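A.B. asks: This is the structure alone, sequence omitted:
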């Protein structure tokens, strides 16, 4: 199976080449949503932004109260 990018002749990579946002199968060069101009890029950004925000907020350190 080949990468679905029109002028790309590289083989699609199993597992890491499958885009879960648009469903396309891509080679190593085009596997990232930014590299293949994914139609689900905005959804991808939103999901990862929320995940990172939750992680950062859970690791937030508050200073001790001095009395």
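C.D. replies: Done, it's in. Here the structure is a predicted model, which is why all the values come from computation and not from measurement. Numbers count the residues shown, from 1 in each chain.
A.B. asks: drop to CA atoms for contacts and neighbour counts, all remaining ones
C.D. replies: OK.
A.B. asks: ends of stretch 34-50, how far apart?
C.D. replies: End-to-end distance for stretch 34-50, by Cα to Cα, to the nearest Å: 18 Å.
A.B. asks: Break down this protein into its helices, ranges please.
C.D. replies: For the chain, the helices defined by DSSP state H occupy 41-58.
A.B. asks: which ones are touching residue 62?
C.D. replies: Contacts for residue 62 (Cα atoms under 8 Å, 6 or more residues apart in numbering) come out as none.
A.B. asks: alright, now check it against this:
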């Protein structure tokens, strides 16, 4: 965390400051989940990991079986 968002003198942003993971509103400096120590960060990472895992498993290449004569 780069700074304490609760002590930040900057005004919160209406649209860009909304965090979709913890539902709080932050200034431009603290709007990213990493910069405000987001409480929903781990759930976001877990969901992204699972989605990526499922996509990679669907796209897995399976070697064709070749009949030996």
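C.D. replies: Nice, thanks for sending it over. Computed from a prediction, not measured in an experiment: that's the story for all the values here.
A.B. asks: State the distance from the residue nearest in space to the middle of the second structure to residue 21 of the second structure.
C.D. replies: For the second structure, the residue nearest the mean C-alpha position is residue 44 (4.6 Å; Cα atoms, centre = their mean). According to Cα to Cα, residue 44 of the second structure and residue 21 of the second structure sit 7 Å apart.
A.B. asks: can you check residue 62 of the second structure too?
C.D. replies: Using Cα to Cα, residue 62 of the second structure is found at 37 Å from residue 21 of the second structure.
A.B. asks: now residue 43 of the second structure
C.D. replies: On the measure of Cα to Cα, residue 43 of the second structure and residue 21 of the second structure end up 8 Å apart.
A.B. asks: which of the two has more neighbours?
C.D. replies: Between residue 43 of the second structure and residue 21, counted using other Cα atoms under 10 Å, the more crowded position is residue 21 (14 against 11).
A.B. asks: OK, contacts around the more buried one?
C.D. replies: Going by Cα under 8 Å, 6+ apart, residue 21 of the second structure touches 33, 38, 39, 40, 41, 44.
A.B. asks: Thank you kindly, that will do.
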